[in-house]
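[1] what follows is a predicted structure for the sequence shown.
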Amino acid sequence: MMVKEVAELAGISVRTLHHYDEIGLLCPSQTTEAGYRIYSDEDLTQLQQILFFRELDFPLKQIREIVSRPEFKRQEAMELHHKLLLEKRVRLERMIETLEKTMKHEKGEIRMTNQDKFAGFDFSSNPYEQEARERWGDQAVDDSNDRLNKMSPKEQGQLGEEMNAIYRKLAQLRYGSPASDEAQQAIGEWFQMLNRMGNYSLEAFKGLGQMYVDDKRFTRNIDQFGEGLAAFMRDAMAEYADSRRV
C-alpha cells in the first residue's frame, strides 16, 4: 500500500508515517525508484502494534526501543496491551461516572461528599515502574516497593495525603521562581518524601523531574493540581539538585 492509503486506513496523517520512517520506528519494506514508500502487510501489522503502544501513552522513543529488542514477542505484547487497555477502560468508566455525578451536583440535583468527588482518581499504582527500572536500576524501585508494602493501609493513606499536600503547596508557588526560597523548601520536602519510599540520588531526582515533562502521563496527573505544575517542578527539582552537588 502507498503511504496515503496507509494513512487513511489507520486514521493517522501522512506526516506521522513520514516521521516514523525518519526516526526508524516504522520503515516501509520497499521504496520505488521515484521515492514512493510501499508498505507490506507485515509493515501494517507493525503499525498496529505501534498504535496500541501510543494509545497507552508510550513515548515514540520507548516504543522504538521495545519493538527493536531481539527478545520482543508480538503475541506477548498484544496480551499486555489487552490487559492494560481493559484497566484503562475501567478507570475511564469510573471517571466518567464521577464527572456525570459532579455535573448533577453543580446543578443541585444531587449532593456529593468530598470522597465522592475523587472517585476514579487513583494514583496508588505506578504504571511507570519499568521506566524507573530502566533509568535507575532495580534496586531503587525494589527498595521503594519494599518500604510501601511494609506500610499499613492507614500509613499508605497518610503518605498519599502528604504527597497531595506537597503538590498543592507547589501549585500555589508555580507562578513564581522555581529557585525562590519557598519553592526550594517545598521541593526539598518532595525530595525527602521520595526518599522515604526509595533511594533517590540528586541526579535521579533531577532526571525524574525531567520525566514529569517528557512523559505526558506524568504531566497530566501532576497538572491536575494546577496547569504548568509539572514544568515548574522540573525546574525546581533541577535547581535543587544542581545547587546541592559538591
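    Happy to help now that I have it.
[2] okay, CA-based contacts and neighbour counts for the rest of this
    Will do.
[3] which helix or which strand is home to Leu87?
    Just to correct that, residue 87 is Glu rather than Leu. Using DSSP states H and E, Glu87 sits within helix 74-106.
[4] separation between Glu87 and Leu80?
    Separation of Glu87 from Leu80 (Cα to Cα, to the nearest Å): 11 Å.
[5] with Pro153 instead?
    Applying Cα to Cα to Pro153 and Leu80 gives a distance of 28 Å.
[6] so which helix or strand takes in the residue nearest the centre of the chain?
    Central residue of the chain (Cα atoms, centre = their mean): Arg217, 2.7 Å from the mean position. Arg217 belongs to helix 216-222 when assigned by DSSP H and E.
[7] another structure for you, compare them:
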Amino acid sequence: MYKVKEVANLVGVSVRTLHHYDEIELLQPESITPAGYRLYTNQNLKRLQQILFFKEMGISLQQIKNILDRPDFDQLEALRMHEEMLKKKKSRIDTMIQTVQQSIHALEHGNEMEETEMFKGFDMKEIEEHQKRYAEEVRQTYPNDLVKQSEQKTSQYTAQDWKRIKEETNDIYQAIASHMSQGPDDPEVQRNVARWHQFITNNFYDCSIDIFRGLADLYVADERFTKNIDKHKEGLAVFLSEAMIIYCDEQQK
C-alpha cells in the first residue's frame, strides 16, 4: 500500500492532483485509514498510469473516466495505442535533434542549410492527426446523440455504480456462455439477450433494435470487442452476435 505522498513522489504528480482525482472519482484510493490517510494499491497505480497516458493524448478527465470505467475497457489494447503514439513522438523528436545538429554544423562552418532541411521535425500534422483519431475513437463507434446520452448518464455514476455495471455485464456474458451448446436461438439464451438489450438502455443510451443489431455486427467486426467478450469463453462474441441478430429479427416481425 502507498500513501498519497508516496504515490505523488513516485509518479511525479502533486498531492493536490491526486486529491482532485479522488474527488471526481477518477482515481480513488483502495482505502482510507482511521487517521485519514489515503492508501493506494498496485492496481490503483495501473489505473493512474492509464490516466496519465490518456492525458498525454489530450483527452479530458471526464472522457478518461468514462473510458476506464467501461466494462469493456481493454487495458492491453490501450497500452498498444499509447505505444504507437509515443513512438511517433519519439521519431519526431529524433528528427528535430538531427535538425538542430545540422544547424549547429552549418553555423560553425559558415554553410547555408537547404530550406527543406531547416524545418525537418517541425511538421506536427501526422501526430496531430493521430491524436485526433485517438481522442475521437471512443466517439466514432456510435452516433453523436448516443455518445451524448451515454456521457450524460455515466458522468453521474459513482465507483459503486460502475462496480454494479461490471458485475451485471459479467453475469449476462456468463449466462449466455453457459448455454452456447444449446444454440443461439435457445430460449434461455434469448432471455439473456433481451436482458442485455435492456441493460444497455438502462445504463448507457436508448438502444433501439437497429442500434442493437449494429452492436451485434460490431462485436465480430471490431477485434477489440471480440477479444474482450471472448475472455468469458472462446467463441462467445460470434455466438452472442448471432443470438442478438435472431433476437432483433424476432422483435421486428
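    Now that the structure is in, tell me what you want to look at. Since this is a predicted model, take the numbers as computed values, not measurements.
[8] TM-score them against each other, please.
    Once superposed, the chains reach a TM-score of 0.49 (TM-score structural alignment, normalised by the length of structure 1), with 140 aligned residues with a Cα RMSD of 2.8 Å.
[9] quick one on the thing from earlier: packing partners of the helix holding Arg217 of structure 1?
    helix 202-214, helix 229-243 (3 or more Cα pairs under 8 Å, 6 or more residues apart in numbering; DSSP states H and E).
[10] so for Gln192 of structure 1, which of the ones you listed sits nearest?
    Evaluated over these, closeness to Gln192 of structure 1 peaks at helix 202-214, with 10.4 Å, by Cα to Cα.
[11] mind jotting down where the helices sit in structure 2?
    4-11, 15-23, 42-56, 61-69, 75-108, 115-118, 125-140, 144-154, 159-177, 187-203, 209-221, 223-230, 236-251 (DSSP state H).
[12] flag every buried residue along stretch 162-170 of structure 2.
    Trp162, Ile165, Thr169 (16 or more other Cα atoms under 10 Å).
[13] now those in JSON lines, with distance to Val220 of structure 2?
    JSON lines is the format used below for the buried residues of stretch 162-170 of structure 2 (distance: Cα to Cα, whole Å):
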{"residue": "Trp162", "distance to Val220 of structure 2": "25"}
{"residue": "Ile165", "distance to Val220 of structure 2": "22"}
{"residue": "Thr169", "distance to Val220 of structure 2": "18"}
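[14] which one of these is nearest Gln131 of structure 2?
    Looking across the buried residues of stretch 162-170 of structure 2 and measuring by Cα to Cα, the closest to Gln131 of structure 2 is Trp162, at 27.3 Å.
[15] can you tell me how far that closest one is from Gly214 of structure 2?
    In this view, Trp162 of structure 2 and Gly214 of structure 2 are 24 Å apart by Cα to Cα.
[16] Glu77 of structure 2 too?
    Where Gly214 of structure 2 is concerned, Glu77 of structure 2 sits at a distance of 22 Å (Cα to Cα).
[17] same check, this time on Gln98 of structure 2
    For Gln98 of structure 2, the distance to Gly214 of structure 2 - Cα to Cα - is 48 Å.
[18] cool, Arg80 of structure 2 as well?
    26 Å.
[19] neighbour count for those two, which is higher?
    Gly214 (16 against 11; other Cα atoms under 10 Å).
[20] measure the more buried one to Glu242 of structure 2 for me?
    Separation of Gly214 of structure 2 from Glu242 of structure 2 (Cα to Cα) stands at 12 Å.
[21] distance from stretch 10-20 of structure 2 to the middle of the chain?
    With Cα atoms, centre = their mean, to the nearest Å as the basis, stretch 10-20 of structure 2 stands 22 Å off its chain's centre.
[22] what comes up buried for that stretch?
    Leu18, His19.
[23] for Met85 of structure 2, give its distance to Gln131 of structure 2.
    On the measure of Cα to Cα, Met85 of structure 2 and Gln131 of structure 2 end up 8 Å apart.
[24] meant to ask about Asn192 of structure 2, not that
    Relative to Gln131 of structure 2, Asn192 of structure 2 is positioned 38 Å away (Cα to Cα).
[25] do Glu223 of structure 2 as well
    The value you get for Glu223 of structure 2 to Gln131 of structure 2, if Cα to Cα is used, is 21 Å.
[26] who has more neighbours, those two?
    Gln131 (17 against 12).
[27] need the contact list for the nearest residue to His130 of structure 2 once chain neighbours are set aside.
    Spatially, and ignoring its direct neighbours in sequence, His130 of structure 2 is nearest to Met85 (7.2 Å; Cα to Cα, 6 or more residues apart in numbering). In this structure, Met85 of structure 2 makes contact with Ile127, His130, Gln131, judged by Cα atoms under 8 Å, 6 or more residues apart in numbering.
[28] can you tell me how far the residue nearest to Ala194 of structure 2 when sequence neighbours are not counted sits from Trp196 of structure 2?
    Distance criterion Cα to Cα, 6+ apart; nearest residue to Ala194 of structure 2, sequence neighbours excluded, is Tyr247 at 7.5 Å. Tyr247 of structure 2 sits 11 Å away from Trp196 of structure 2, going by Cα to Cα.
[29] now do Met118 of structure 2
    58 Å.
[30] of these two, which one has the most company?
    Trp196 (19 against 15).
[31] return the distance of the more buried one relative to Ile64 of structure 2.
    Taken as Cα to Cα, the span from Trp196 of structure 2 to Ile64 of structure 2 is 25 Å.
[32] Gln160 of structure 2 now?
    Counting by Cα to Cα, the gap from Gln160 of structure 2 to Ile64 of structure 2 is 17 Å.
[33] these two - which one has more neighbours?
    Ile64 (19 against 9).
[34] does that one touch Glu56 like I think?
    No. In this structure Ile64 of structure 2 lies outside contact range of Glu56 using Cα atoms under 8 Å: 11.1 Å.
[35] quick one: contacts for the residue lying closest to Ile209 of structure 2 once chain neighbours are set aside?
    The spatially closest residue to Ile209 of structure 2, leaving aside those adjacent along the chain, is Cys248, at 6.0 Å (Cα to Cα, 6+ apart). With contacts defined as Cα under 8 Å, 6+ apart, Cys248 of structure 2 is in contact with Ile209, Asp210, Phe212, Arg213.
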